[in-house]
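# sequence and predicted structure are below.
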Amino acid sequence: MANISAQMVKELRESTGAGMMDCKAALNETGGDMTAAQDWLRKKGLSKAAKKAGRVAAEGLIGVEVAGTKGVVVEVNSETDFVARNDLFQGLVAMIADVALGVGSDVEAIKAAKVGSITIADAINDTIAKVGENMTLRRAATLSVSKGAVGMYVHNSVTEGLGKIGVLVALESPGKTDELATLGRMVAMHVAATNPQAVEAAGLDPDLVKREKDVLADKFRQQGKPENVIEKIVDSGLKTFYKEVCLLEQAYVHDSAKTVAQALKEAEGKVGGAIKVTGFVRFALGEGIEKQDSDFAAEVAAAAGQS
């Protein structure tokens, strides 16, 4: 039997909104597998927010830059939010974004690129020495279009192009570039707010779709529904799921009476041509990085050589 810790129960409770005892039962039933435990709670109808993201731990900044038909977003981490407000650190992140716009999304290539006589890796190390805190270039991504515009949006911005969430949206279109850039920013704001998983259903990870189908089927199977009815319910449930996670099918945050696809279609007249979303990138600071809870008293005891 898996050893279920209080921390595991706490983490599952925060990610699902389910009760403590239900979370403990779910972990026991699934041998401590966090993802399986989330699904177990959903099947039992006990999870209130199975898709809720876990709390992020890393500090730092997301940097976004767009030039012409190309855009880049980078994440540079620091140990504390205090350093993220430092002018030196902000200048470093802006420099990295500017270099990445030309070099591309490969982190090692960015670090090897030169600004004047020093590399980005040297610049990072110099800033570490001056500020006294560790920093890392974690990731980068680029988007481009052959014709059209790349819209950008930065949420919780501390200065131009730097903040806690950065989004790029690529709009392919023969229309007016300035109008497309404005529209792209609006769609990027939508992406920042809703965090879609793909532009449309065809772009979703097949494993994600299968997991959703299995959860829906098992949930209604446990309620005693016949298989032929379950199949129809699952099909209906998947349509609802697609509206939640596919950008074009989501209700547009700027006008909830329309889907994003409908809003884009209506904008074609003003833009002067057909519009196609060819991709988007959304970086949220620290997503996917686990926070390790520290026991300050234990750390002090350890430093003093006590057990």
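Yep, it's here. Numbering: from 1, shown residues only.

# C-alpha from now on. contacts and neighbour counts both.
OK.

# what about the closest residue to Glu227 other than its chain neighbours, how many residues close to it?
Excluding its sequence neighbours, the residue lying closest to Glu227 (CA to CA, 6 or more residues apart in numbering) is Arg221, at 7.6 Å. The tally of other residues near Arg221 (other CA atoms under 10 Å) stands at 15.

# adding another structure so you can compare the two:
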Amino acid sequence: MAAFTVADVKSLREKTGAGMMDAKKALEEAGGDIEAAVDALRAKGLATAQKKSSRTAAEGLVGVAVEGTKGVAVEVNSETDFVAKNDKFQDFVRNTTKVALGQSGDDIEALKGAAYPGGGTVGDKLTDNIATIGENQQVRRMKTVAVSQGTVVPYVHNAAADGLGKIGVLVALESAASADVLEPLGKQLAMHIAAAFPQALDADGLDADVIERERKIAAEKAAESGKPENVQEKMVEGAVKKFAKENALLSQVFVMDNKTPIAEVVAQAGKEAGSEIVLKDYVRFQLGEGIEKKEEDFAAEVAAAVAG
């Protein structure tokens, strides 16, 4: 019996851009493990769309809010986009995000236990919404950023309403420079972050498991080259260094000019303002990121039913 399904092959092709037979063979060799198959295809140079795995895989909204020098992003999921357009659901996300601004950390359970405007807790209101709307919902995650002086700039991509959308970004700029300097800079950086999908602020912040995974993929590619071992080692280190550079925010090339590293963009802005500017932190929440979403194939279901 096959260790994978036609749907798995379809999913792998969507994630990698690989051909049907290449995807099927990769799954066979990986025993049905989709992530292992992705790595195998990338190692063979057959994966052309590695970042497609970050596509939205669940519905709902991301809310962002800023107060003073503190900002927070909160993701609340629903089963369908129809509910995400519901005024009651949008009010819940908006109010929950505001409540999150008053929290001292990023603990979701603590947020659910916090007082909700009008009475009860965030968790109580969530339960009430599920019962009233008739669809499962969850407060999935939150992240807070703050600066001692400067500003936190919010940005929402694909906005559904003010402060609510599919991608929510916060940029924390530490500086004594004026708001009329920091806010336009923060908006441009936020738009870059929404488009470029950095995985960490700098190379040191990248997940060690992710780096190790990239190292293994690079090692497989290098081994297939047939070059001497010392050359292979340099190839691996070069590939890992390139990955870190392309996925750490400060070393990414600014999408606005496609040539200047973000660290230099910030440094130049500080120089022109006459006051150092530090990109202290950021948040990028993409709705449904990392959530497996089951796709219903009604035609296949009907065919199966007819076949008995």
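Structure's in. What do you need? No experiment lies behind these values; they were computed from the predicted model shown.

# hmm, back to that, what's the match for the residue nearest to Glu227 of the first structure in the second structure?
Aligned counterpart of Arg221 of the first structure in the second structure: Ala223 (TM-score structural alignment).

# correct me, but its match touches Asn230?
No: contact criterion CA atoms under 8 Å: Ala223 of the second structure and Asn230 do not qualify, at 11.1 Å.

# average offset of the strand or helix carrying the match of Arg221 of the first structure relative to the first structure?
Under the criterion of DSSP states H and E, Ala223 of the second structure resides in helix 208-225. In the superposition against the first structure, helix 208-225 of the second structure averages 1.7 Å from its aligned positions (mean CA distance after the TM-score superposition for the first structure).

# list the buried residues in the helix or strand that that helix is followed by.
For helix 208-225 of the second structure, the succeeding helix or strand toward the C-terminus, using DSSP H and E, is helix 229-247. By neighbour count with 16 or more other CA atoms under 10 Å, helix 229-247 of the second structure contains the buried residues 232-233, 235-236, 239-240, 244-247.

# buried sites along stretch 24-44 of the first structure?
24-28, 30, 32, 34, 37-44.

# residues of stretch 127-147 of the second structure that come out buried?
129, 137, 139, 141-147.

# what is the end-to-end distance of that stretch?
Start and end residues of stretch 127-147 of the second structure are separated by 34 Å (CA to CA, to the nearest Å).

# ok so, going back, pick the one among the buried residues of stretch 127-147 of the second structure closest to Ala190 of the second structure.
Using CA to CA, Val145 comes nearest to Ala190 of the second structure of those, at 13.6 Å.

# how about the closest one, what's its partner in the first structure?
Using TM-score structural alignment, Val145 of the second structure pairs with Leu143 in the first structure.

# ok, its match to Val300 of the first structure distance?
According to CA to CA, Leu143 of the first structure stands 47 Å off from Val300 of the first structure.

# in the stretch 1-150 of the first structure, which spans are strands?
Per DSSP state E, counting those that start in this stretch, the stretch 1-150 of the first structure carries strands over the ranges 59-67, 70-78, 114-115, 118-119, 135-144, 148-155.

# can you add distance to Gly273 of the first structure and give those back as a markdown table?
Formatted as a markdown table, the strands of the stretch 1-150 of the first structure follow (distance: least, CA to CA, whole Å):
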| stretch | distance to Gly273 of the first structure |
| --- | --- |
| strand 59-67 | 21 |
| strand 70-78 | 20 |
| strand 114-115 | 39 |
| strand 118-119 | 43 |
| strand 135-144 | 18 |
| strand 148-155 | 10 |
